[in-house]
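A.B. asks: Make a model of this:
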Amino acid sequence: MAKATAPSSAPQTPPPAAGPRVGQQRLRGPVFLGLTLLVAAIVLFPIGSLVWTAVTGTPDSLGHIARYVLPYTLSTTVWLMLGVVAGTAVIGILSAWLVMTFRFPGARLFLWLLVLPLAVPSYLSAYAFIEFFSFTGPLQESLRALTGWQSARDYWFPSIRNTGGAVLVMSVVFYPYVFLAVVALLKLQGNRLVEASRALGRGPVATLFRVLLPALRPAIAAGVVLALMETLNDIGAVEYLGVETLTFTIFDTWLSRRDIAGAAQLTMVLLIFVFVLVLTERWARRRRQAQSSSARAAPTRQQLNGVWAVLAVVWCCLPVLLGFGVPLWVLGGYALDRLDLLADPDLHRALLTSLQLALGAAVLTVLAGVIMVYTLRLQAGQRRGLSLIVRLASLGYAIPGTILALGLFVPLAGLDNLLAGWLREGLGLSVGLLITGSGALILLAYLIRFLALAEGNVDGGFRNIPLARDDASRTLGQGALMTLLRVHLPALWPSLSVAALLVFIDALKELSATIFLRPFGLNTLSTFIYDFASRARVEETGVACLIIVLLGVLPVILVTRRIARETR
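C.D. replies: This next block holds a predicted model:
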C-alpha cells in the first residue's frame, strides 16, 4: 500500500550533510555500501531480465496481438487512466478543500473517514460493486420496491462491467492519495494563500480556482501519479469487471497463450507508462519540497451553515460510502451469512501462509531500508552517486506486480531447473524446485515492490537522529555496525515498527505478483479470494475479505492520527 500512506511519505533521499565529518573514515562502512549495491541490483534485475527476454525471444503470438489486441487494450488503458485522473482529482481536491477551509458538522471526523477507502484493495471493491449494483443487489431491489417494477424489462440500469465501472471503482478506492497530498500542502501554505486571496476580495470558490489550484498542482500531480501506479498494477478488479487493460493482456499472453516472449515485449509498452509516471512523480516531489520551506499554517476555517453545510456533509459522505461503506456492507454480509467458513481448513492455511509471507516481507524490506539509508548517512562526502542508486532501488513500487513476476520468473525458473538437475544427477538428491517451488520468489517480489515504503519511513526516522551521535560513537571507538546497533536502532524503533506494519499489511493484500509466482497448492488470502471469485463464488470468501479489510484499517489509522495532530 503504498495505499495506506500519505503520498508525502514516499521515500526521499536525506539532505546532504555539510561535508565529510572529521574521522569519518572509521564509519565509511564498505560492507553497507556493498549491501546497498546488492539491493539495487536485485530491484533492477527483473527489468533487465525482461529487456533481455523481449530482445532475444521469439514471440509466438505477438503479431496477432499487435494487430488485433494491442490497439484495443492500449486505448482501454488510456481511457481508464484518464478517467481515474479525473475521478481521483475531483473527489480528492474538493474533499480536501472542504475539510481544510470550512467548518461544518463532522469536518474533523471526515479527515479520518475520507482515508478509509485505502483499506480496501481494488479487487475487493470490484467484487463488492458487482454484487451491490447487480439485479439481485440491494440497490436495484430497493429501486424495484419503491417503483413497483418487477423485472429487468421494466427499466434500464447501467452495467458496471465495463471501463466506466472500472473508473468508478478505481476512483473511489484511490482518491485518498490526492486527498492526502492536497491536505498536506494546504496545511503548509493554505493560510497564506487564502488570506491573500480574501484581501483581494475573492470568495471561497474564486480562491479555489484562481489561487489554490495553481499552487496545488504539484501535490495533485503526486497524488494522481500514485493512483495511476495502482491502476496499472491492478489485475483482479479489471479482470472481474471484464476490462482488457494492457496489464490484463500481459497476464493473458503469459498464462493463457503460454507466450513468455510476447508477454515480455508487451511489458516494454507498459514500462513506457511507468517511466512517464516516475518522471512526473519526481517533478512533483521537487516542487512540493520547494513549497514546503514556507511557514506552516493551515487556512483559517470559515463556518458553513444551512444548505451549504448539508451539501458539504453529503459530498464528503459519498466517497466514504462508495469506497468503504459498500465493500464493508457487501463483504461483511457475506461473512455473516457464512460464519461456518471460519472453520474452513483451506482458509486457515491461506491465512497462515499470508501471515508468514507478510512477516518475511516486513523483516526483509525494513532491513534493506535500514541498510540503504544508513549507507547514505555513512557516505556523507560521496552522496551523489549513492543517492541515484537509492532512488533506483526505490523504483520497485512503481513497477506493476505483473512485470515483477514475469521478470523474476523467467530467469529464476531456468536457474531452478538447472540446480534441481545438478543435485539430482550429481548428488542423487531429488529436492524439487527450490526457488519457484517455494515462497522464496514471492518474498523476493515483495521485497522489490515494497522496499520504497519501508525506506521512506526509515529515512524519516534517521532524519531525527543528530549526526553528533555518530561522532560521539566514533570517539568511543565504535565502528559502523556497532554504531547502528547501539546508537541508531533504539532511536529508530518507532519508525521501524511503522514501516514493518505498513509493509506487512500491503503484502497481506498483494495479488498481482502473488497470483503469478505462487507454487502449485500454495494460497494466500488474496489468491484464495481470487480463485473463488474466478468461479463466481465470492460469497464464500466473505470471512477472508473481511480479514483483509479490517487489517487494512490499521495503517489508515496511523496516517490519519498523524494528519489530525498536524492540522490542529
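
A.B. asks: C-alpha from now on. contacts and neighbour counts both.
C.D. replies: Noted.

A.B. asks: Following element in sequence after the host helix or strand of residue 225, please.
C.D. replies: Element membership for residue 225, per DSSP states H and E: helix 213-233. Where DSSP H and E defines the elements, the next helix or strand beyond helix 213-233 is helix 236-241.

A.B. asks: other SSEs contacting the next helix or strand after that following helix?
C.D. replies: Downstream of helix 236-241, the first helix or strand assigned by DSSP H and E is helix 246-255. The contact analysis (3 or more Cα pairs under 8 Å, 6 or more residues apart in numbering; DSSP states H and E) places helix 246-255 against helix 70-101, helix 260-291, helix 401-426.

A.B. asks: Dump those helices into CSV; add distance to residue 126 and mean neighbour count as well.
C.D. replies: Listed next are these as CSV, based on distance: least, Cα to Cα, whole Å; neighbours: other Cα atoms under 10 Å:
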stretch, distance to residue 126, mean neighbour count
helix 70-101, 15, 20
helix 260-291, 23, 18
helix 401-426, 18, 18
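
A.B. asks: ok, and for the helix holding residue 225, which residues are buried?
C.D. replies: 215-216, 218-233 (16 or more other Cα atoms under 10 Å).

A.B. asks: can you check stretch 53-69 too?
C.D. replies: Buried residues in stretch 53-69, counted by 16+ other Cα under 10 Å: 53-54, 57, 59-62, 65.

A.B. asks: now, among these, which is nearest to residue 496?
C.D. replies: Proximity of those to residue 496 (Cα to Cα) peaks at residue 53, which lies at 37.3 Å.

A.B. asks: what's the closest one in contact with, if anything?
C.D. replies: Shown in contact with residue 53 (Cα atoms under 8 Å, 6 or more residues apart in numbering): 261, 264-265.

A.B. asks: Go again with 10 Å.
C.D. replies: 47, 59, 260-265, 406-407, 410-411 (Cα atoms under 10 Å, 6 or more residues apart in numbering).

A.B. asks: same thing with residue 130?
C.D. replies: Residue 130 neighbours (Cα under 10 Å, 6+ apart): 137, 159-161, 165, 240-241, 330.

A.B. asks: Next, the structure of the following sequence, for comparison with the previous one:
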Amino acid sequence: MLIARRHPLVLQAAGPFWRCASMAIALGVLAPVLVLAWLALGSGVAHWGPLFAHVLPRAALNTALLLAGVGALVLVIGTGCAWLVTACDFPGRRVLNWALLLPLAMPTYIVAFAYLDLLHPIGPVQGAIRWALGFDSPRQFRLPDLRSMPGAIFVLGFVLYPYVYMTARAMFMTQPAHLMEAARTLGESRGGAFFRVALPLARPALAVGLSLALLETLNDIGASEFLGVNTLTVAVYTTWITRSDLAGAAQIACAMLFVVVALVWLERNGRRHQRFGSAQRMRAMQPRRLHGAAAWLATATASLPVLIGFVAPALYLIWESAKRLRQGGGVSQGLLASLGNTITLAAGVTVAAVAAGLVVAWATRSQGSRPNRARWQARAATLGYALPGTVLAIGLLTPALAFDAALASVLGLQGLPLMGAGIVLVAACAIRFLAMPVGGIEAGLARIPPAIEQASRLLGETSGGTLRRVHLPLLQPAIATGALLVFVDAMKELPATLLLRPANFDTLATWLYAEAARGTYEEGAIAALAIVAAGLLPVVLLARNQLGTPTTLPAVET
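C.D. replies: The predicted structure follows:
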C-alpha cells in the first residue's frame, strides 16, 4: 500500500525511439502541405494571372455550388432517415436500420458510372418511361441530362448521406425520452418537438457528419469529371496531366486547402459544442408505432435512399457483368492484372498505415508527463484524411522526384526507382488513411487499464516489450478493424492513384475510370462490382455497431 501511495499508477514516458518515430510520422504527414505551399509561392506570380482569369473563378464557383447542394441534400436525407428509424416503428424498420448504411460501399465514381448508362437517353430507364407514355423516340421525351451540376448533386448526395445518418442516429438514440415528453406536455406538436428540441441537440453530430460528407465531395474526381462538373479537384488534375503545369496545379491545390481548413473547422467546432450532463441513467426514447398508410409511407420514404444510392447501381453492375460473361467475353487479362495490382497496393498501404498508426498511438499513450507534445503529433498524423488525394499527390511529387534522382545517381540505376516501384503511391495512400488505425488503436488502448502497463514496467519490461507482450494481444480487434478499413479504402482510392501510379500500372479504380472514358461499360462493370463487394465489408462492421438500441442512457448530451 505504501508503494502504491508513493508511486501512483501513471504511464512511463516512451523511449527516444517511439518519440522520434512518432514525430517523424507527424512531420511526414505535414510535409506535402509545406511542399505544396513552397511550390505555389515559389513559382512566381506569372501563373496566378491566367488561373485567376480563366480557371479558378469557374472551378471555385462549381465547387461551392456542389458543396452547398450536396450538403443540403445529405442533411435532409441523413437527418430525416435517422429520425424516422429512431422515432417511428413501421414495416421494414429493422432492415432499413442497417440498409441505410449500404451506399457507403459505393464509391461516388461508381454510382456516377452506373447512372450515366442507366439514365442515358437510350438507356433502360428512359426507354421504359417512353414505352409507358407511348413515345417511340428520345426526341419526343427525354429526362434532363445527368451531366450537369444538379446531376452531380443528385449522385453525390444519395451516396454520401450515410455520414450524416450515422452521426445523427447515434445522437437521436442517446437523447432521453423525458425531453421530448416535456415538449409534448407543454403543447408542442411532434414536428415542433423535433425542430425545437431534438434537432438543436443533434447539431454537433450533424456538423461532424456534414463535414465528412463534404470532405469526400471535395476529394471526388471521378464522378465530377464523368458528370461534366469542373471542380477544383478536376482542375488540379487537368492542369497537371493535360497542361503539364505542376506549378499551376499546386496553386489550385493551395486554394483547395482553404476549403479543407473551413470544413475541418466545422467538424472541430461541432465537437467543441458537445457537452455531457449528469451520469444519471435515463430512459431512451421509444419508437412510436405507425399504422396504415402512414406506416407504408414511412417505409417507402426510408427505402428510397437505399434504392437510389445502392440497390439500383448494384443491380446494374450485376446485370452488366453477367451480360459480359454470357457473351463469352470473360474477364480480360488486363482486368485480372488490375485486380492483382489493387490487392498488392491495398496490402502495402494497410501494412504501412497500421504500423505507423501503432507507433503514433503508442507514443501518445506513453508520453507520460508530456501530453501536449503527444497530442499535437497525433493530430498532425491524422490530418491526411482531410487532404484530398490530388493535394497529397502534388505535395509528394517534388520531394519524391528529387529523392528518386539522388537515389538513382547513388545506386547507378535508370529511371525513378521509388515512383516506378509504387512506393510513393503507397506513402500517399498511407498518409491519407492514417487517421483510421490511429483512432482505432487509440480507442483500444484507452480500454486497457494503466495498471496492467504499470505492472509490466515495474517487472522490468521496456516500453516496446510491454507493447509487444501485453498490449498487442489485447489490441488485435482494434488493429484488425483499422486494417480492414484501410485496405478497403485503398482499393477504392482514385485521385492519388491516377496521379502517382507507375507506368503501365492499373488498379480496379483506374481501370474503371479508363473504361468509363471509353464508354465500354460491360468491362468496367466487373471492376466496379469487385470494388463494391470489397466495400461491403466495413459496412457490415458499421451495421453491427449500429443495430443495438439502448434502453437506458448513461448521460445526457447537450
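
A.B. asks: sorry, back to before: now the helix holding residue 225 of structure 1: how far from the chain's centre is it?
C.D. replies: Put simply, helix 213-233 of structure 1 sits 13 Å off its chain's centre (Cα atoms, centre = their mean, to the nearest Å).

A.B. asks: same question, stretch 552-560 of structure 1
C.D. replies: Stretch 552-560 of structure 1 has its average C-alpha position 14 Å from the chain's average C-alpha position, going by Cα atoms, centre = their mean.

A.B. asks: repeat for stretch 88-97 of structure 2
C.D. replies: Worked out by Cα atoms, centre = their mean, stretch 88-97 of structure 2 lies 26 Å from the chain centre.

A.B. asks: one step back: reformat the buried residues of stretch 53-69 of structure 1 as CSV; add distance to residue 118 of structure 1 and secondary structure.
C.D. replies: Shown next, in CSV, are those (distance: Cα to Cα, whole Å; DSSP: H, G, I helix; E, B strand; the rest coil):
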residue, distance to residue 118 of structure 1, secondary structure
53, 35, helix
54, 35, helix
57, 39, coil
59, 38, coil
60, 39, coil
61, 38, coil
62, 36, helix
65, 34, helix
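
A.B. asks: and those residues as JSON lines, adding distance to residue 496 of structure 1?
C.D. replies: Formatted as JSON lines, those follow (distance: Cα to Cα, whole Å):
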{"residue": "53", "distance to residue 496 of structure 1": "37"}
{"residue": "54", "distance to residue 496 of structure 1": "38"}
{"residue": "57", "distance to residue 496 of structure 1": "42"}
{"residue": "59", "distance to residue 496 of structure 1": "44"}
{"residue": "60", "distance to residue 496 of structure 1": "47"}
{"residue": "61", "distance to residue 496 of structure 1": "47"}
{"residue": "62", "distance to residue 496 of structure 1": "45"}
{"residue": "65", "distance to residue 496 of structure 1": "46"}
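
A.B. asks: isn't residue 144 of structure 2 right up against residue 138?
C.D. replies: No - using Cα atoms under 10 Å, residue 144 of structure 2 is not in contact with residue 138; the gap is 11.6 Å.

A.B. asks: what residues are shared contacts of these two?
C.D. replies: Between them, residue 144 of structure 2 and residue 138 have 120-121 as joint contacts when contacts are counted by Cα under 10 Å, 6+ apart.

A.B. asks: picking that back up, ok, which of the helices and strands packed on helix 246-255 of structure 1 comes nearest residue 553 of structure 1?
C.D. replies: Nearest of these to residue 553 of structure 1, taken as Cα to Cα: helix 70-101 at 19.0 Å.

A.B. asks: Just tell me the aligned range of the following helix or strand past that closest one in structure 2.
C.D. replies: Once the chain leaves helix 70-101 of structure 1, the next helix or strand it forms, by DSSP H and E, is strand 102-103. Counting by TM-score structural alignment, strand 102-103 of structure 1 falls onto residues 88-89 of structure 2.

A.B. asks: List the contacts of residue 498 of structure 2.
C.D. replies: By Cα under 10 Å, 6+ apart, the residues touching residue 498 of structure 2 are 221, 237, 241, 389-390, 393, 425, 505-507, 509-510, 513.

A.B. asks: out of those, which are buried?
C.D. replies: Among the contacts of residue 498 of structure 2, those classed as buried by neighbour count (16+ other Cα under 10 Å) are 221, 237, 389-390, 393, 425, 505-507, 509-510, 513.

A.B. asks: okay, among those residues, which ones form the most distant pair?
C.D. replies: Top of the distance list for these (Cα to Cα): 221 and 505, 18.9 Å.

A.B. asks: re earlier: from the buried residues of stretch 53-69 of structure 1, which is closest to residue 480 of structure 1?
C.D. replies: Taking Cα to Cα as the measure, residue 480 of structure 1 lies nearest residue 53 of these, at 40.4 Å.

A.B. asks: Show me what that closest one aligns to in structure 2.
C.D. replies: Looks like residue 53 of structure 1 aligns to residue 39 there (TM-score structural alignment).

A.B. asks: Could you do residue 330 of structure 1 as well?
C.D. replies: In structure 2, residue 330 of structure 1 lines up with residue 316, judged by TM-score structural alignment.

A.B. asks: what about the nearest residue to its match once chain neighbours are set aside, which helix or strand?
C.D. replies: Spatial nearest neighbour of residue 316 of structure 2, chain neighbours left out: residue 114 (6.7 Å); criterion: Cα to Cα, 6 or more residues apart in numbering. Following DSSP H and E, one finds residue 114 of structure 2 within helix 108-118.
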